[in-house]
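>>> below are the sequence and a predicted model for it; my questions follow.
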Amino acid sequence: MDKSSKHAVRVLEYDSLLKLLKSYAKTSAAKEQISDLLPTANIVLIKKQISETSELKDLILSGNHLPLGSVENILPIITNHALSGASLEPDQLLSVASTLQTVNDIRTYSHGNRDIAPLLWLSAIDLAPQPEIISEIYRCIDSDKTVKDAATKKLLLLRRSKTKLRTTINRKLNSLINSSELKSALENKTITSRNGRPVIAMKSNFRNAVRGSLLDKSNSGFTSFIEPHVITETVNELESVRYEERKEVARILRELSVSIFAVKESLIENIRILTYIDITNAKAQFSYDYQMTAPEINDSGRLILFEARHPLLMHFIRDNFSENISPMPIEKVKSKVVSLSIKFDNKLNLIIITGPNTGGKTVALKTLGLLTLMAQSGMHIPASAGTTMPIFKKIFADIGDEQSIEQSLSTFSSHLNNIARVINNADSDTLVLLDELGSGTDPAEGAALATSILNFLHSSGTKVIATTHLGSLKTFAYSTSGAENASMEFDEKTLKPTYKLLVGQPGSSNALAIARRLGLKEEIIKHAEKLISGKENDNSKLINKVQQLRVIAERGIKESQKLSSKLKREIEEIKKERKKITEVVNAEVESIFKDVKSVVNEFSKAAVNAPPPWNKRAEEFKKRINELADGTPLARQRERFIKNLSSGKSVFVQSLNCYAIVKTINHGKKTVVVESDGVNFKISFNKILERPFSQPVKKKVKKEIKPEKKKIIKHHPAKVKNFIKNLKEGDAVYSTALSSVVIVDTINHEKKKLVVKFGGFPTELPFYKVSPVATKKDKDLAE
């Protein structure tokens, strides 16, 4: 965004919004970058960032949160140490390992969710987890930020030796201090150390009671700290071991550091990607907490806000007006913040809002301005679905009293300074927000100047929203194409503002009504009303007349829209009814032709042996009837349906009275194999349909055609086993899949399946889909 927009960014409190967004970031690097985040006019980048935010928000809504664990800004540490050649300390190595572990977690997570979050996967695809480095750091460095004994074999041996030497020293010292000879010479029996060497505390006048070296004395001089000669050699050996230990630890830290410095560029890229993902996740979490939506971004200049709310006002109410310790539920917050709806289409580029102070005019300006900055920063906004935002290269806002004592500028002069900057920079890609335009000076001159300013900006194609108390600007809006009046609603009964923006309706200050409510003397108010009445001019009358006509016109539009909607519904109903009737008629025609074909076929068979030319004419008659039957609407529809038939398609099987899935097609034999309820059936073309005639399409397989409800007896498992074992070809069984009694054709005990005849075709059934028939009647039905 243009540098000239910095003033607007400040007065619209964009920095306060960024502070709120920062609270959702996990990493210090992300928090730093959010502090410097500025809106952009790059529409491709804006759309990409909003889409990425939407993706992560969908994951949050599904409970599938991003595994952003411990990520520290390790770049300064790595860069500084790499330049100086110094090794990293154990705590710094653990920071590197935990950051790389998060890199690994994010990459694994994004890969696992690449189908539902492809943009996240594209962002994370270049992450390089460095698993070898992670493994080596955790192998060598303990959680207490020390090098582990097992880091190397040499270090393990050195530390074992150190422990052994310490034990020997302590044993010898304990032997000394517990001896009866030194009982009166000892100051106490505590083993301490001086300069890293173990000593015992002896009374100075008994210091020669034990052979040793004096390493220190107390401040009083009464206590001497002696290292007995009996442990000197062992202590010297311990010092040597400690020296070797320090060398080995330094070598281990150096090797780990060098391995990290070798992939410094990869780590820098990892941190960059993690920071970007963290910022996007912060936007998504912010959107989730405040129930925001993704605005549609357009390049046509359309600005449409539905039920928009100021995010900082929502945050203030949420955190300060809760009835308990936890924040107020967002639904309750939304009910307390009055929403703003506004529409700037291509034909409109100026809205003038009039009305009393404290009515919400300034909040409306700030809401529109801040939401524009949010959208152009790749964020969701607190508004309803259907909101669409254009891209502005510049945003100017002259809001509030910005008088300057240092520059000796009055409120009016300060406003003019800002407006002069607007005039010099505004164009068709600019949004201008002007608060209390024309105030702070003589009303007549202020109105003239305000009208001229708005006229200039309007002619430049600039999108402008201005608030004012000046009544003459209402006339300007009514008389100017592409301009519109608006007002903040005022409840005349309670004499309080409702904070609702009414576009198309000019407002008034309601000063006299407010004065009456506040108890100003009635005689003063009535005198003022007479003065206003006397000064009412033709323009005021014209505005009132236009407003009345507008109300009548809007009422007429609403009525016409209702009638139009009703007419559309009735037309749709007629179309549906006509379609239903057509289907019924076509089905009836099809049925009649089927009967005719059946009669003609019988006639043709009977006439085969008839003398010429009657046998030939019978055959021609049959051919003509078949041609007519093939030309019916349903026949042509069936022909297209069979032609486009493919494996995997769902078809309605008339003989099963349910839907089934096509497995294979044989055009030569005019048959298909379909699967229903786990069973395959071979069905002829003339038994399948795209959907049943004049009936709702059923999505689930349902078997409803039952010639007679059969009483199925549940058999004991042992009886079922015997039933299958004793089953023979030609036996009658009941099929639960076909809801019918069928005759067994062949049996395959190895595959635990049998083939039965159904609908003239062999059908394969698993053993568990058949059971013994209940009665002899069922067997007779099957035969």
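The structure has been received and is ready for your questions.
>>> okay, CA-based contacts and neighbour counts for the rest of this
Will do.
>>> state the helix or strand in which residue 559 lies.
helix 538-606 (DSSP states H and E).
>>> for that helix, packing partners?
With contacts taken as 3 or more CA pairs under 8 Å, 6 or more residues apart in numbering; DSSP states H and E, helix 538-606 sits against helix 472-479, helix 614-630, helix 633-643.
>>> okay, pairing it with this:
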Amino acid sequence: MESRTLQVLEFPKILRVLSGMAVSEAGAAACLELRPFDNLDEVRREGEIFRQAAAWVGESGIAMRSFPPLDGLFLFLERQNGVLDQDGLFALKQALEIARISRDSLMQYEDRGWDVLREKLFAYTWPVKTVSAIGRCLDPEGRIKDESSPGLMDVRQEIRSIHQRCTKRVKDFVQQENLGQALQDEFMTISSDRYVLPLKVNFKNKTKGIIHDYSQTGETCYFEPMFLVETNNRLQELKREEREEEYKVLDYLTGLVRQEQEDLYEAYAGLVALDVLMAKISMAAGFDGLAIEVVPDGSPRLIKARHPLLALADDSVQAVDIELLEGQKALVVSGGNAGGKTVCLKTVGLIGLMAFTGLPVPAAEGSVLPFWNDVFVVMGDEQSLEENVSTFTAQIQYLKRVWGRVDEHSLFILDEFGAGTDPTQGAALAQAVIDSLVEKNATTFIATHFPALKAYAMAADSVRAASVLFDPSTKRPLYKLAYDQVGASIALDVAREHGLPTMILERAEKYLLLDGSDTSAVLDRLNTMAVKRENELEELEAERAKLEKKRAGLEKRFEQDRTRLLDEIQTQAQDLVRQWKADKLGRKEARRKLAEVRQRTEALAPKKQEVAVFSFQDIVPGMKVSYPAWNKSGTVLEINARKKQAKVDIGGVAMWIKADQLAAAGKEKSFAPSGQKTKAVAPSDLAVEVDLRGERADMALSRLERALDDALRKGAGRLEIVHGRGTGALRREVHEFLKHYPAVAEFSLADEEHGGDGMTEVTLK
């Protein structure tokens, strides 16, 4: 992409805005380096990364924190013998901490399928050794901890011991020598790494010692008493040992950093990339933008598009739909000055550059652009007095220079092309250029005032005409596009609006009438009709949005009421079960009331759309069917001709369903391969056994219900219930329960060989 194109379409201004939204120096610099990709796969990947990042930020609420630049640190590591200082290591620690928080946050959403985002930011091995070592050796303020090494801890403990001894000796000395009034400060201080007393100057000769320095005012001298000299000498030795031990720690940490240098650099690069992504998300929020779809080829369609720079500056910027229909390769925009023609062209070009860079754009969902690997622009006054080049000549020279690179993957923007020469010849040349661009299958956007070009746009099949609209009464621009019509240039109205003398305007109108080319009345009429149509469409859209909002509100309120009632019914049912278990309610009475509760629940269920069902003869094993009652689809496993039922596998659960409760699952049918006959599968021989002997009736029925549920989940066809002979009380309770269980087809006592009246065999639906 030519840098000239980027400059003319003001792409660097977008990058500067984006850079201002980054929180780190490295992120801001990376924003300024962004350029359109020359590969469609990269464009789509960047768009998907942005969408995943926006979803992650929206769900997690994670915010970007500033981190120090580390480019100098990695440059320093190129030296073979260099040792990093505390500041460099602390900066690395800060960056790694932010990277860890971000990494951990994204890892919580592994089930979201955000693999592209994870690969972009964290596709490296986490530098465990460096992170652990720096965390162990540096405190939250970046100082080296005592625990970094045994030697350092010993040295510092002795230094602290010396400090305590010095403090005590100084206090004793001050009291013995009665020097309290001679001290400027109550305590001793340190000068040149030695413990000294801040004495008033007029007391400096009162006792023996060494003067190390004076204060700026000259009223205080920093005095080292002789009894502290030996202690201070020892302190100097310990300070030297402390520096040596600290250097050893820094050298050790630097070695670990060098071992994991590649992973550390990738972690830093991922952090910078995250900062850029966060800046993109902030920009999207600034103009309510999104990452639009980019396709290999086709016609551009921008819905409710706004010029990005204008949208960032003002939320109320008028949105416009910019679209070419199938088979059309060029859009000719006409209409008056200051009506938005150039803004329309720049909007297409700048949104294209941003989309191909992976940036969000101010357009609505459903917008799509074909991938243009090159964008060419003829726009504005390009004359050069120094080079003796007129505007028209500059346009021709540019066209000549780039013409060989134009192909079906190019966008060509022509703003007032040919306007710097004779109108007749300029219009003819512009028309010829458009014809040639259409032949090359390049996408072209043109703004013009040439009447001949307007007529050409209305007549050519591969070219579409559009007009910027003006208020019919005030002649002020509405910044809207009306398609498949042309617009008047209204130069006289613009001149009148800007205060041109009336005498000049009247003469111009006379010359226009004499010329016989005044078509303003017809075009004004077209403009008025177009404005009326646009207003009606906006009113309809507003009404539709209002109704949609109202419907959404009603549905939400209904769902809330339904959920509340279902909760109440569930509580009521649980209360009934508790009463039954506590013997406060008879079994039959409890079942009756539970049946009433179930009926209320079914009445509250959302109504399903009526689906045409089919007869039993239409069903064969292996067929895909729909079960409207659950709003789910499944596969037929078996059929039971006697009961007109089919066993259907729905999401791993097999159950018998009557044929008249099933419907066709679209056009999807899974029949046996051609040439093979489908064999009907016999009812399942799988049997589940449950032993209830020795149980109380209520506990036995509870276990029986769980066993029935388990059998249904397994797709079993039979259930064997061992209840024993005894008094027959448990058998009667079991049979009474089975009579009312909906999944039971039939049941009977087993034959004598299998347990007789001590066991009941159940056939499941």
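Noted; the coordinates are in hand. The model shown is predicted, which means the values in this text are computed figures rather than measured ones.
>>> superposed, what's their TM-score?
Overlay of the two chains. TM-score (TM-score structural alignment, normalised by the length of structure 2): 0.68; 610 aligned residues with a CA RMSD of 4.8 Å.
>>> picking up where we left off before, deepest of the helices and strands packed on helix 538-606 of structure 1, which one?
Ranked by mean neighbour count under mean count of other CA atoms under 10 Å, those are led by helix 472-479, which reaches a mean of 19.
>>> next secondary structure after that one?
In N-to-C order, the element after helix 472-479 of structure 1 by DSSP H and E is strand 483-491.
>>> okay, the angle between that following strand and helix 472-479?
130 degrees (axes from the mean of the first three to the mean of the last three CA atoms, to 10 degrees).
>>> ok, then the element right after strand 483-491 of structure 1?
For strand 483-491 of structure 1, the following helix or strand on the C-terminal side (DSSP H and E) is strand 496-503.
>>> chain center to that next one: distance?
The chain centroid and the centroid of strand 496-503 of structure 1 are separated by 33 Å under CA atoms, centre = their mean, to the nearest Å.
>>> by how much does it deviate from structure 2 on average?
Plainly put, strand 496-503 of structure 1 ends up 1.4 Å away from its match in structure 2 on average once the two are laid over each other (mean CA distance after the TM-score superposition for structure 1).
>>> what span of structure 2 is that strand aligned with?
Under the alignment (TM-score structural alignment), strand 496-503 of structure 1 falls on residues 476-483 in structure 2.
>>> show me which positions of the matching stretch end up buried.
Going by neighbour count (16 or more other CA atoms under 10 Å), the buried part of stretch 476-483 of structure 2 is 476-477, 479-483.
>>> show me which of those is closest to residue 311 of structure 2.
Nearest to residue 311 of structure 2 among the buried residues of stretch 476-483 of structure 2, counting by CA to CA, is residue 479 at 13.6 Å.
>>> give me the distance between the closest one and residue 314 of structure 2.
The span separating residue 479 of structure 2 from residue 314 of structure 2 equals 14 Å under the rule CA to CA, to the nearest Å.
>>> then residue 107 of structure 2?
If you go by CA to CA, the gap between residue 107 of structure 2 and residue 314 of structure 2 works out to 38 Å.
>>> equivalent analysis for residue 456 of structure 2, please.
Residue 456 of structure 2 sits 36 Å away from residue 314 of structure 2, going by CA to CA.
>>> run through who's touching the helix or strand encompassing residue 526 of structure 1.
Element membership of residue 526 of structure 1 [criterion: DSSP H and E] is helix 522-535. By CA atoms under 8 Å, 6 or more residues apart in numbering, the surrounding residues in contact with helix 522-535 of structure 1 are 512, 515-516.
>>> so what's the closest residue to residue 501 of structure 1 other than its chain neighbours up against?
Setting aside the residues directly before and after it, residue 501 of structure 1 is nearest to residue 488 in space (CA to CA, 6 or more residues apart in numbering), at 4.7 Å. Residue 488 of structure 1 makes contact with 353-356, 359-361, 497-502, 507, according to CA under 8 Å, 6+ apart.
>>> which of the residues you listed map to contacts in structure 2?
Contacts conserved in structure 2 for the contacts of residue 488 of structure 1, using both residues aligned by TM-score structural alignment, their matches' CA atoms under 8 Å: 353-356, 359-361, 497-502, 507.
>>> nearest to residue 241 of structure 1, of the residues you listed?
The closest of those to residue 241 of structure 1 turns out to be residue 360 (CA to CA; 77.7 Å).
>>> what's the match for that closest one in structure 2?
When the two structures are superposed using TM-score structural alignment, residue 360 of structure 1 falls opposite residue 340 in structure 2.
>>> again with residue 114 of structure 1
Residue 114 of structure 1 is assigned residue 110 in structure 2 as its aligned equivalent, the criterion being TM-score structural alignment.
>>> so what's the residue count around that match?
A total of 11 residues lie near residue 110 of structure 2 under the criterion other CA atoms under 10 Å.
>>> cool, and residue 342 of structure 1?
The local packing count at residue 342 of structure 1 equals 19, with neighbours defined by other CA under 10 Å.
>>> for it, give me its contacts.
303-306, 501, 503.
>>> how about the helices in the stretch 201-350 of structure 1?
Counting by DSSP state H, counting those that start in this stretch, the stretch 201-350 of structure 1 forms helices over residues 229-261, 264-289, 311-320, 330-336, given from the N-terminal end onward.
>>> what comes up buried for stretch 218-227 of structure 1?
Within stretch 218-227 of structure 1, the residues that qualify as buried are 223-227, counting by 16+ other CA under 10 Å.
>>> need the helices for the stretch 351-500 of structure 1, in chain order.
Listed in chain order (using DSSP H, counting those that start in this stretch), the helices of the stretch 351-500 of structure 1 are 361-375, 411-425, 443-459, 472-479.
>>> distance to residue 665 of structure 1 for those helices - can I get that in CSV?
Below are these laid out as CSV (distance: least, CA to CA, whole Å):
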stretch, distance to residue 665 of structure 1
helix 361-375, 54
helix 411-425, 71
helix 443-459, 69
helix 472-479, 71
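>>> looking at these, spot the one closest to residue 689 of structure 1.
Of all the helices of the stretch 351-500 of structure 1, helix 361-375 sits nearest to residue 689 of structure 1, with 51.5 Å by CA to CA.
>>> quick one: work out the angle between that closest one and strand 483-491.
In terms of direction (the same axes, to 10 degrees), helix 361-375 of structure 1 departs from strand 483-491 by 120 degrees.
>>> please report how far residue 117 of structure 1 lies from residue 375 of structure 1.
Distance from residue 117 of structure 1 to residue 375 of structure 1, counting by CA to CA: 21 Å.
>>> who's more crowded, these two?
Taking residue 117 of structure 1 and residue 375 together and counting by other CA under 10 Å, residue 375 has the greater number of neighbours (25 against 18).
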